[in-house]
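Visitor: sharing a sequence plus its predicted fold:
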Amino acid sequence: MSRGAPARVQAARILDAVLHHGRSLKAALNATLPTLTDGRDRALTEAIVLQALRQQARYNAAVDGWAARPPGRRDGLLRALLLAGFAQLELGLPAHAVLDATVEAVRTLGRPHQAGMVNALLRRAQREGLPVASPRAAWPDWLARQVEQDWPAQAEAVFTASLMPPPLWLRVNRRMHARDAYLAGLHQAGIEAHAPSALADAICLPTPLPVTQLPGFADGAVSVQDGAAQAVADALAPAAGARVLDACAAPGGKAAHLAERDPSLRLLALDIDPRRVQRMQAGFARLGLDIATRQGDATAPADWWNGVPFDAILIDAPCSATGIVRRQPDVLLHRRATDLTALTTTQARLLDALWPLLAPGGVLVYATCSILRAENAAQIEAFLARTPDAVLEPLDNRFGHDTGFGHQRLPGADGMDGFFYARLGKPATSSAPCLR
């Protein structure tokens, strides 16, 4: 087997699992990448998969239009390998290496009789280029129409940004390094990076690289976290020594950010999934953070709350993830219109269940990585209408568009993900918290 064939084989298997068998991208990557012993193969495989998923509408059109007998439902692995080949060409890999390794991968998969067809289609793509399509074509029509309804002036930019590979955002652990000092170390190592003034702990690398190449990553010097997610800490801004609940905390990045900024905070990181709680604990250990964790359903606080009010609450609510399609392109494959009803119901239940746990004078931040108004501005508008002691507090333009009921950052703005933020205050004269 040629040196490059294993990466192509594994890329095809991941794509087949995600595209044709409904598996999540994250699960497929986590199951497959560790089988590749060479870090370069792991990086290449992931890059191929992400590119193919972002452009799968275009690539499938090429397969269906060019192949005399396009691969059918039983030949999903072959189709996935073709998409992987097209992705390599558009990633700028040498064409001869793409053809040689991908054709070898066909043989490795036990399909030598199909090697000629794969070779012919890849050569045509090399010669003619792949079909051009509107970025909207990558989105399910029902979801594209919803984005156009919610953001008529910005929809095309949203579709375009969601197809682009994102930069790598880092959060510097200020307990270990000053950001400027860490940035200088990156520059000394020949790594291009910059530090945006609007985010105190963030560094952006325009060209992503494996975390193993980041100085001090294993020791907790930095974490990977998009700039939009880092802004949540600025939106919450708890006072020193505050008792803080991160209600849907896993994988723990936002709780860790708060603890890195202020070790005096009394943090509880809660999540409903015990496996995610364990992974969150491991992440806190890498960063050297002592954060209390607990498994529990945030919509049922009677099962886990000790009755002591929180000074600040963060609800990073489960959502459609439409703001992070460029990082998780499988969102567009798996999301269904019926999902929104379930998600908005859960979001409302979280707000209603956790608001009584907030102390008078406290603040609650509701955040999502969605760009849909139903999950964001409309959710907050409805909550304010039914909650007399909730007050919407102002945020500035660092947090994106002012919707009237919170701020919306759209994908790609300042190189960040799409994200929503609403800061809600409870007046100091509000009645004591109680469970509903």
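Guide: It's in. Quick caveat, the model's predicted, so the values are computed rather than measured. Residues are numbered from 1 along each chain as shown.

Visitor: rest of the way, CA atoms for contacts and neighbours
Guide: Will do.

Visitor: what sits closest to the spatially most central residue of the chain if chain neighbours are left out?
Guide: What sits nearest the mean C-alpha location of the chain, by CA atoms, centre = their mean, is residue 324, with 4.7 Å. What sits nearest to residue 324 in space, not counting adjacent residues and going by CA to CA, 6 or more residues apart in numbering, is residue 417, at 5.6 Å.

Visitor: one more to weigh against that first structure:
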Amino acid sequence: MKPSNKNKKAPSKLGYKNKTKSAYQLSHRPHMRADAAWVLFQILEHGKSSREVMPKVFDRHEGKDNAWLQEMVFGCLRELPKLQYWLRQLLSKPLKGEQKIVEHLIMLGFYQLVFTRTSEHAAVSETVEACAALGQHRLKGLVNANLRNFQRENLAEQEIDVPHIQVGLPKWLHKQLLQHYPDQVAEIAEQINARPPLWLRVNAAKGSTLNYTAKLDAQGIEYEAVDNGVEPLNLLDVNATHALKLIKRTDITALPGFDEGLFAVQDLAAQLAAELLDVQPGDDVLDCCAAPGGKTAHILESQAKLASLDAIDSDGQRLERVDENMQRLGHDQSFGDKLNLYVVDASSEEVLNRVLKDKQYDRILLDAPCSATGVIRRHPDIRWLRKATDIENTVALQKVILAQIWQRLKPGGTLLYATCSILKQENEQQIAAFLATQADASLVPLHENDTPECPGLQILPGQAQMDGFYYARLLKS
């Protein structure tokens, strides 16, 4: 029996505020550069995420064309401050209304000319042709002129004396990094803009890492195992023996054992959660804010003899992905009634009580809502979808959820607080404030410098080739 079908409430319908119907329409004829400009327009002008709009254009193309589309869109998002700066130098006045999409098309042309191996002729001519594909025939001359002037004036070689533009970050995020990591801003920005590695987690419930690497070897797929001697891994009492990093990015579904659920895609930093939670036989476990389910699955794989695992998330649509992942990995069958999925707003005491009743837990993983600033290299749109004002609201939400979920922890139980953020107010400052006000909470150090005044472990993007992540482990007296 599928646990989600038995226990999960109907997914909620999540909408987007301030979106007009036209913002959702993809009415122009299929054209790769026009489609890339459309995606950028949706993200930057309508506030949509790449995960929402990229599939719409992927459906119009296939194979290598989709790989090219993703590279163009993500590349433009990484280099956006420079592209916008160059555009302002050349465009006499901003375009408005339906013509605004052409600005994104011009920036796509800049990106091709500077950051790709596309021939100059193709970068210009195909980008101009995309203007016609978008129905903006009258602006073809404008696109052509801007791209030609960009080349003629050699703007790409001119120094830009604006710090946040130099490192490719929005001004608010650059200011935050200067405040929290004044000596590491350039290094962090470089890692944020880097292409992320592809990490796998071998499904221990279906076989050993040795057996799976034999399958990779048989197909000539290159990989690396974890080096536990690299900081910050050497600070932790963990052994990520099921983690493998692929040398070359590839189609995940084409890897051996995908359909059989022999592995999952999960960054090494995220794989530390199950190790640090350290679930014991007979434990009741709560995975709070569980979607898309990577950590949920890993907890099950790390302790087959747990008593129960309740995975909750406020987004019913994202919880569907947890269900799908459990099915592919075989955990829905292996764990049966031990595994329960619930659509729950963890900030609401009323909803928690209604769904979870009076159940208490030995182990809780709180993967708290956050700015996701630690995973920008995987989702370049995050830096442009987030605003400085969002952080204060997120910190307030974290505080509420932490207080509510703490009441669900048994005396003597462990709560592992986690975020994929690198901002201190979401991480160590949040936990320090909680420890200072919660009398029955104490810190279980993860390393020798882990103190109540400066709690937890902050992983910065690129450390041991991991995403940015934060962990703090708390004990209830």
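Guide: Thanks, I have it. Predicted model only: the values in this text are computed from it and were never measured.

Visitor: what's the match for the residue nearest to the centre of structure 1 in structure 2?
Guide: By TM-score structural alignment, residue 324 of structure 1 lines up with residue 375 in structure 2.

Visitor: which residues touch its match?
Guide: Residues in contact with residue 375 of structure 2 (CA atoms under 8 Å, 6 or more residues apart in numbering) are 192, 420-421, 461, 467-468.

Visitor: where exactly do the strands run in structure 2?
Guide: 198-202, 223-225, 243-246, 263-265, 284-288, 308-313, 339-343, 361-367, 409-419, 441-443, 457-459, 469-476 (DSSP state E).

Visitor: out of those strands, which comes closest to residue 124 of structure 2?
Guide: Evaluated over these, closeness to residue 124 of structure 2 peaks at strand 198-202, with 32.9 Å, by CA to CA.

Visitor: quick one: buried residues of the closest one?
Guide: The neighbour-count check on strand 198-202 of structure 2 (16 or more other CA atoms under 10 Å) flags 198-202 as buried.

Visitor: next: stretch 332-352 of structure 1.
Guide: By neighbour count with 16+ other CA under 10 Å, stretch 332-352 of structure 1 contains the buried residues 332-333, 340, 343-344, 346-348, 350-352.

Visitor: which two among these are spaced furthest apart?
Guide: Every pair of the buried residues of stretch 332-352 of structure 1 checked by CA to CA; the farthest is 333 and 352, at 31.1 Å.

Visitor: quick one: contacts for the spatially closest residue to residue 331 of structure 1 that is not a sequence neighbour?
Guide: Closest residue to residue 331 of structure 1 apart from its sequence neighbours, by CA to CA, 6+ apart: residue 325 at 6.2 Å. For residue 325 of structure 1, the contacting residues are 162-163, 331-332, by CA under 8 Å, 6+ apart.

Visitor: what's the separation between residue 325 of structure 1 and residue 389 of structure 1?
Guide: Look at residue 325 of structure 1 and residue 389 of structure 1: by CA to CA, to the nearest Å, they are 36 Å apart.

Visitor: same check, this time on residue 13 of structure 1
Guide: Counting by CA to CA, the gap from residue 13 of structure 1 to residue 389 of structure 1 is 53 Å.

Visitor: who has more neighbours out of those two?
Guide: When residue 13 of structure 1 and residue 389 are compared for neighbours, residue 13 comes out ahead with 23 against 17, by other CA atoms under 10 Å.

Visitor: what lines up with residue 347 of structure 1 in structure 2?
Guide: Under TM-score structural alignment, residue 347 of structure 1 pairs with residue 398 in structure 2.

Visitor: likewise residue 272 of structure 1?
Guide: In structure 2, the residue paired with residue 272 of structure 1 according to TM-score structural alignment is residue 314.

Visitor: that match - how many residues pack around it?
Guide: Using other CA under 10 Å, residue 314 of structure 2 is surrounded by 19 other residues.

Visitor: so it sits against residue 346, correct?
Guide: Yes: at 7.1 Å, residue 314 of structure 2 and residue 346 qualify as touching, with contact defined as CA atoms under 8 Å.

Visitor: what is in contact with those two at once?
Guide: residue 289.

Visitor: quick one: the equivalent of residue 52 of structure 2 over in structure 1 from residue 252 of structure 1, how far?
Guide: Using TM-score structural alignment, the partner of residue 52 of structure 2 in structure 1 is residue 27. Using CA to CA, residue 27 of structure 1 is found at 18 Å from residue 252 of structure 1.

Visitor: looking at those two, which one has more neighbours?
Guide: residue 252 (23 against 12).

Visitor: identify the residues contacting residue 320 of structure 1.
Guide: 331, 335, 339-340, 343, 369-370.

Visitor: now the residue sitting furthest away from the middle of structure 1: how far from residue 152 of structure 1?
Guide: Most distant residue from the mean C-alpha position of structure 1: residue 113, 39.5 Å away (CA atoms, centre = their mean). Applying CA to CA, the value for residue 113 of structure 1 to residue 152 of structure 1 is 49 Å.

Visitor: just residue 404 of structure 1 next, same as before
Guide: Distance, residue 404 of structure 1 to residue 152 of structure 1, by CA to CA: 17 Å.

Visitor: compare the two (neighbour count), which wins?
Guide: Shown here are residue 404 of structure 1 and residue 152; by other CA under 10 Å, residue 404 has more neighbours (14 against 11).

Visitor: the residue mapped onto that one from structure 2: what's its closest spatial neighbour, skipping adjacent residues?
Guide: The alignment partner of residue 404 of structure 1 in structure 2, by TM-score structural alignment, is residue 454. Closest residue to residue 454 of structure 2 apart from its sequence neighbours, by CA to CA, 6+ apart: residue 428 at 6.1 Å.

Visitor: re earlier: among the contacts of residue 375 of structure 2, which pair sits farthest apart?
Guide: Greatest spacing in those, by CA to CA: 192 and 420 (12.7 Å).

Visitor: contact partners for residue 350 of structure 1?
Guide: So residue 350 of structure 1 contacts 298-299, 315, 317 (CA under 8 Å, 6+ apart).

Visitor: residues contacting the match of residue 272 of structure 1?
Guide: 289, 343-346.

Visitor: let's see it at 7 Å
Guide: Applying CA atoms under 7 Å, 6 or more residues apart in numbering to residue 314 of structure 2 gives the contacts 343-345.

Visitor: from residue 48 of structure 2, how far out is it?
Guide: Per CA to CA, residue 314 of structure 2 is found 19 Å from residue 48 of structure 2.

Visitor: kindly report the same for residue 304 of structure 2.
Guide: Taking CA to CA as the measure, residue 304 of structure 2 falls 39 Å from residue 48 of structure 2.
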